[in-house]
Each structure stands twice: as structure tokens, then as C-alpha cells.
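Peer 1: This is a predicted model, with the sequence first.
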Amino acid sequence: MPETPTITSSELGSLWLTYQQKTMILRMLEYFIEKADDVEAKNIMTGLYGEINPYVGKITEIFHSEGAVIPLGFSDQDVNKDVPKLYDNGFDIMFVRLIKEISMAMHSLNITMSYREDIVILFKELTSITQKYYNLCTQYLIKKGMLARPPYVSMPKSVEFVKDTNYLGGLTINPFSEKRPLNSVETAHLHHAIESNVIGMQMIIGFAQCANEKEVKQFFTEGAELAKSIIKEISETLLIDNIQAPVSSGGNPTRSTIAPFSDKLMMYCTSLFCGFSMGSSSLGTAFSLRNDLPAKISIFMKDIFEYAHRGAKIMINNGWMEEPPQMEERKQMNKK
């Protein structure tokens, strides 16, 4: 065995995806830092930029050493820092917090698919940075009153066990039966879904205002309506049990119609959010024991998947979708 083995296909794929994501985040941070009018928010984003920027170089070095082409990712051509603010009232930190949540999930998964020690260490270090800035963003937003906490609940005084299958309730047993109240685990996932979709909706409304291509503008408009419908449906589910849906006081798009980002970058960012939403929804269905909830969430997942699929077609037709490294086409090679 060589001292430093060649990277595997899973390591190559993980590094390639990380390169795409990090170059996108850096471009967006450059704009948000330039437009930040809050010193603490600016310091958080500047610190994050300084800590993750070197990892783009580290990934580039690995690709060089392996003889792999360097991905294009996102460059200075994908950001314009000189345009007016597209978002106001804390959206920059709200966005960074959600991006860090996505990054935590990706880095944790990448560690499980990495075998070479230097790559495992790289993803462990990125995970540590991500956790640090996720917490900084969370505490900032709470202090500023821009982040709604999940609902409180009376503390349990004894251990209870489910006594019969009526606990499952909902569709598959009797759709007309009275449903039990939501438990704390189900409430947590519903609250998180609303919180994520609110930020996604605000982001995509801003994108719709400034997109250059008509087809892209229409795609973003449809995405905002999809997010609204999901927020409305989940909020009604909470209100039935007298639980207040989370309401954020910040993150509003401005009236600007001048794009700070390329259509390519905005489409990729939306695709990333769709993938995160589907993954998060899958987790929500796995831990929801009331039968109506997985059924409802599955419909959301289907709608999000179809929306993301339309977005992928737009990216392909415009030449914006960079192709991940491919496995060898053995059948074609054999024919030759």
C-alpha cells in the first residue's frame, strides 16, 4: 500500500460537492459583508469567510496532487458587490445560519464516506468551523429578537408507554377519528420545517425580483408560492393543537431589482436548499408516529422534488450545471 493512497470515488465526489458549496458561500459572503450595516453581523461573516476560504485551497491542492481537473464552482463573475442591498433586517445572518445547518449535515455524511486520514481530518475541521458559526449566528439572532424559539411544554413527571394503536391515529387506521395531540418530537420537526421554509421563501422572493432570465424569474416565483403553501399547511397543523407557529420579524427582501448574484449561482443555491428540504423532511417522517404527518410531509417532498427537477432542467439548458466526476463507461470502452 502506498503511504498516501489514491482518493476513492466517494472521497472525490465529496470533495467536488464541497468545492461547489464553499465557492458559492464565499461569493455570497463577499456581498453580504460588503452590505452589512451591523458590526457584529459583519464580524461573524468576516470570521467565517477567513476560516473557510483556505479549505477551497486545500481541496484544490488535493485535486492537483491526484491529477484531477479543478472544478469551476463559482468565481468573481457570479457576484456583484456594488449593487444595492437585496435583503434587510438580519437576513444575512439568517441565511448563513441555515447554510451552516446544511453544511453540518453534509460534512458529517462526508466523514462517513471518507477513508484517507487527511480527508477525514479536513471534514472534521470543517465540521468544527460550521458548528462554531452556527452557534454564533443562533445567539446573534436570539439576542436581536429575530429567531422564534420552539414552543414550550410542561415537563413530564413520569415515564409513560403507548397503550394502544390509537396513538398512531390519522389516515391508515381511521381518517375520521380524532387525532391525539402532537408530541414534542413531532412538534420539533414541524417547527423546524416552518423556520427553514420561511428563510427559503424570503431568499427566493429576492431572487425572483432580480433574476435576469424570464424563465428563471418565473421558476423563483413558483418556488416562493410552494414555500408559502408548505408554511401555511404546517402552521394549520400546529394551530389545531393550539400551538403558535413560529414568526420571524426579520429577513425581508428590499425593493431592489438589481441582481447581486448570477442566475447560475441563485439556481444552484435554490437547488441546494431543495435537497436539504427533502432530506430534512425524510427525517421528519421517520420520527413522526401520527400517521397523518408522514402522509402530509410526503406530499411536500413530492412537490419539492418536482420543483427541483424543473430547476435542474433550466440549469442544464443554460449550461449552468457542472457535471460531477463520472465513473468509467466500461460498456463504451469495450465497444471501442
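Peer 2: Noted; the coordinates are in hand. Residues are numbered from 1 along each chain as shown.
Peer 1: alpha carbons only for contacts and neighbour counts from here, please
Peer 2: OK.
Peer 1: Centre-most residue in this structure?
Peer 2: Among the residues of the chain, the one closest to the centroid is Phe273, at 3.9 Å (CA atoms, centre = their mean).
Peer 1: gap between that residue and Met155?
Peer 2: Separation of Phe273 from Met155 (CA to CA, to the nearest Å): 34 Å.
Peer 1: ranges for the helices of the stretch 1-150 of the chain?
Peer 2: Applying DSSP state H, counting those that start in this stretch to the stretch 1-150 of the chain gives helices spanning 9-35, 39-66, 91-112, 117-143.
Peer 1: Next up, a structure to set beside the first:
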Amino acid sequence: MEQQTTIEAQGTIQEIHHHAPLTSSEIAILWRTNVYYSMLECIYKHFLNTLDAPDLRPYIEDAISMFEKRVNRTSKILKKEGPIPKGFGDEDIDLGAPRLFTDLYYYYFTLNLARIGLQLGGMNLSHSVRKDVRDFYTEALMSTTRFYNRFSEIMLEKGIYIRPPITNIYKEADVIEKQNFLRGFLGERRPLLAEEIDQLFFGIRNNELAKALATGFLQVAKSEQVRAYMVKGVEIARKLKDILSSALQKENIPVSIQSGELVTDSTIPPLSDKLMMQNVVVLIGIVNYATSIASSLRHDLIVTYTRLIGEAVNYGEDGINIMIENGWFEEPPRKIDRRELAKEPVH
């Protein structure tokens, strides 16, 4: 009898666990994942339709397949417990439009996207509780990892992988004995730490890619309002890149740049203004200068990154306002407002 009761209790626990509703965190990340990958699916269909390099094609096809699976899977999970985002679709892409970016940009964009996928994948998994959600993000993280490793190899083989700076470091570990280790404004500054160089380098790369993206969108956007936003984006990305580059140049650390054009001269939009705005706003939201602050100990670098956060937040807010004004901003899931329900007439 006791054994039967235990089995029944275990069965009840399993049943409750299996049918547990999604948490607020899970709803949020599934929603974001769905919108994000439906956007990327459109962008990569344009890439696939316009690329020249034959060895790039299978990677773009693999990426599209991953995006489709993630959109379908998140839609399936969300369907049972709430609304599915409209996201983006065929109406947001013109497959007959000429290429807007070069193959070289496709390579850089895809590698950076894989890096972002690794960061988001780990964060999304850590916010997941229910088994089906954890299983989904575990597989997503694993597939992104496999893709990143394979794609890094092909870029290294082609000689287009831009490596972070190589610099001489002390061979033995030591402890800090003086408070001037943190100094960055007055007196003699210590040399940059390897971790600080790393954050500066990837900040530069992110802004290079953002500048090229905004430049391309500026050429093809139909709305004057969107074009003005892209002009501002180009200016901000150039300024932020210069600020970060100067920190490396002051210590004679070379700043690597790509060897080739990234944007074509096309003026025919392959993507809708709505999708282009979403892409830029999402890119701004993903760039995490807070991580750079946490990884930097010199005062001048902390102040610099704090400024960059302010620039990014203001620019991103302007973008969301434009999207709201044009009816392009899809509201993420939110808690029911019971004050509004109380105003509904009683039936």
C-alpha cells in the first residue's frame, strides 16, 4: 500500500511537472527567439539569393534551416499557452532585388551572428525551467556551437578571419600592490589588460559591422524618417569605433580592418523598412557594453563604456519610437492589467 501511494505521488509530480505553465522568463525568451529568427530567416534568404562564393552557400542554407526550425519550435510551444508573434515573412523581403552587401560582409555578419547566438543561447538556457524549453535551448546552443566552429574554420582557411590583437604579456602571475592600477585619467596609466584589449577589439568589430549595415539600409530605405535614422546610425557607429580604436592606438596596438568593400551601390530595397528598423534596433540591444564595463578595471575605460551605453540606449529608444509611430512594433507579452479588466462592463 505504501509503495502504491509512493508511485501515485511520483506520478502526480511528473504530471504536474509535464503540464507546468510557462514561466514569465520562458514566455519572454521564446517570444524574442521567434521574432529574432523570423527576421534572420528573411535576411538570409536574400543572402542566399545573391551570394557568389560557392563555398559559402551550404553555410547560408544551414543557417536558414536552423532559423526555420527555431521559429517553428517556439511557435509550437507558445501556441498552447499564448499568442504567437507575427514576426516577419514573405511580405518583408523582395527576392528579386539585387544584392545590397558583398560576400565579404556575408562572412563577417554570419560569424558575428554565430557569436551572438552563443551568448544568447547560454543566457536563454539559464532562464529555462520546463524540460521541453530546456531541451530546445540546449539543442539550439549545441547546433550554434557546431556551426560557429565550422564557419570559423572556413574563414581561417580563406584568410579572411580578423583575429584579435596579439601582444606580449608577462610570463608569471603577480598580485596588485598599488591603487594606481585602476588609474586612467591622472598620472601614468598602466598598460591595457588582455581582457580589456579583447573587449575593445570586439567593440570595434561590432561597430564596423553596424556602420556597414546602416550604410546599406540608408541607400535603400523608402521612408525619409528611416533614412534619417540610418544616417544617425552611421555617424554613431563611426564615432564609437573611433573612440574604442584610439584606446588601442595609444598603446601602439594595431586595429585590424577588413580588406574589401562590404556594401554595394544598390538602391533597390531587398527588405522592408519595418525589417530593417527591427534589425538595427535588435543589434543595438544585443551589443552589451555592460559586459565591457565589468571586464575593464581602468577608470578611463569604464567612463568610456558608460558613455557608449548612453548613446546606444538613446539611439535604440529613437528607433522603437519610429517603429511604434509606423505601426511596426509588435508588443511583447505582458502581464494582464487587472485595473483595465475592472473597467470592463459586467455582463
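Peer 2: Good, I have the coordinates. Keep in mind that what you see is a predicted model, and the values were worked out from it rather than measured.
Peer 1: rewinding a little: to which residue of structure 2 is the residue nearest to the centre of structure 1 aligned?
Peer 2: Under the alignment by TM-score structural alignment, Phe273 of structure 1 pairs with Leu283 in structure 2.
Peer 1: ok, for its match, nearest residue in space, not its chain neighbours?
Peer 2: Ala210 (7.7 Å; CA to CA, 6 or more residues apart in numbering).
Peer 1: which residue lines up with the one you found in structure 1?
Peer 2: By TM-score structural alignment, Ala210 of structure 2 lines up with Gly200.
Peer 1: Repeat that for Ser143 of structure 2.
Peer 2: Match for Ser143 of structure 2 (TM-score structural alignment): Ile129.
Peer 1: Same check on Arg183 of structure 2?
Peer 2: By TM-score structural alignment, Arg183 of structure 2 lines up with Gly169.
Peer 1: In this structure that match contacts Leu182, no?
Peer 2: No. Counting by CA atoms under 8 Å, Gly169 of structure 1 stays clear of Leu182, with 10.9 Å between them.
Peer 1: Quick check: neighbours shared by these two?
Peer 2: Arg290 (CA atoms under 8 Å, 6 or more residues apart in numbering).
Peer 1: Neighbours of Tyr161 of structure 2, how many?
Peer 2: Applying other CA atoms under 10 Å, we find 17 residues neighbouring Tyr161 of structure 2.
Peer 1: ditto for the one 4 residues further on
Peer 2: Per other CA under 10 Å, the neighbour tally for Pro165 of structure 2 reads 14.
Peer 1: Over to Thr237 of structure 1?
Peer 2: 16.
Peer 1: What distance do you get for the aligned residue in structure 2 for it to His17 of structure 2?
Peer 2: The equivalent of Thr237 of structure 1 in structure 2 is Ala247 (alignment by TM-score structural alignment). Ala247 of structure 2 sits 52 Å away from His17 of structure 2, taking CA to CA as the criterion.
Peer 1: try Ser295 of structure 2
Peer 2: 39 Å.
Peer 1: and what of Lys178 of structure 2?
Peer 2: Taken as CA to CA, the span from Lys178 of structure 2 to His17 of structure 2 is 54 Å.
Peer 1: Looking at these two now, which is surrounded by more residues?
Peer 2: It is His17, of Lys178 of structure 2 and His17, that has more neighbours when counted by other CA under 10 Å, with 12 against 7.
Peer 1: Which residue numbers in structure 1 does stretch 303-319 of structure 2 align to?
Peer 2: The aligned range for stretch 303-319 of structure 2 is 295-311, by TM-score structural alignment.
Peer 1: So which bits of the matching stretch are buried?
Peer 2: The neighbour-count check on stretch 295-311 of structure 1 (16 or more other CA atoms under 10 Å) flags 297-298, 300-301, 304-305, 307-308, 311 as buried.
Peer 1: Now check structure 1 for the residue matching Thr74 of structure 2.
Peer 2: In structure 1, Thr74 of structure 2 lands on Ile59 (TM-score structural alignment).
Peer 1: list the contacts for that match?
Peer 2: So Ile59 of structure 1 contacts 15, 19 (CA under 8 Å, 6+ apart).
Peer 1: distance of it from Gln218 of structure 1?
Peer 2: 35 Å.
Peer 1: Check the gap between His189 of structure 1 and Cys274 of structure 1 for me.
Peer 2: 17 Å.
Peer 1: Looking at these two, which one has more neighbours?
Peer 2: Cys274 (22 against 19).
Peer 1: can I assume that one is in contact with Lys302?
Peer 2: No. Counting by CA under 8 Å, Cys274 of structure 1 does not reach Lys302; the two are 11.2 Å apart.
Peer 1: The match of stretch 303-319 of structure 2 vs structure 2 - mean distance after superposition?
Peer 2: Its matched residues in structure 2 lie on average 0.7 Å from stretch 295-311 of structure 1 after superposition (mean CA distance after the TM-score superposition for structure 1).
Peer 1: Other residues contacting that stretch?
Peer 2: 219, 223, 226, 230, 267, 271, 274-275, 277-278, 281, 284-285.
Peer 1: ChimeraX command for the buried members of those?
Peer 2: Only the buried entries of those go into this ChimeraX selection, using 16+ other CA under 10 Å:
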select :219,223,226,230,267,271,274,275,277,278,281,284,285
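Peer 1: possible to save the contacts of stretch 295-311 of structure 1 as JSON lines with secondary structure and distance to Pro246 of structure 1?
Peer 2: Below are the contacts of stretch 295-311 of structure 1 laid out as JSON lines (DSSP: H, G, I helix; E, B strand; the rest coil; distance: CA to CA, whole Å):
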{"residue": "Phe219", "secondary structure": "helix", "distance to Pro246 of structure 1": "26"}
{"residue": "Gly223", "secondary structure": "helix", "distance to Pro246 of structure 1": "20"}
{"residue": "Leu226", "secondary structure": "helix", "distance to Pro246 of structure 1": "18"}
{"residue": "Ile230", "secondary structure": "helix", "distance to Pro246 of structure 1": "13"}
{"residue": "Met267", "secondary structure": "helix", "distance to Pro246 of structure 1": "27"}
{"residue": "Ser271", "secondary structure": "helix", "distance to Pro246 of structure 1": "25"}
{"residue": "Cys274", "secondary structure": "helix", "distance to Pro246 of structure 1": "21"}
{"residue": "Gly275", "secondary structure": "helix", "distance to Pro246 of structure 1": "23"}
{"residue": "Ser277", "secondary structure": "helix", "distance to Pro246 of structure 1": "17"}
{"residue": "Met278", "secondary structure": "helix", "distance to Pro246 of structure 1": "20"}
{"residue": "Ser281", "secondary structure": "helix", "distance to Pro246 of structure 1": "18"}
{"residue": "Gly284", "secondary structure": "helix", "distance to Pro246 of structure 1": "17"}
{"residue": "Thr285", "secondary structure": "helix", "distance to Pro246 of structure 1": "20"}
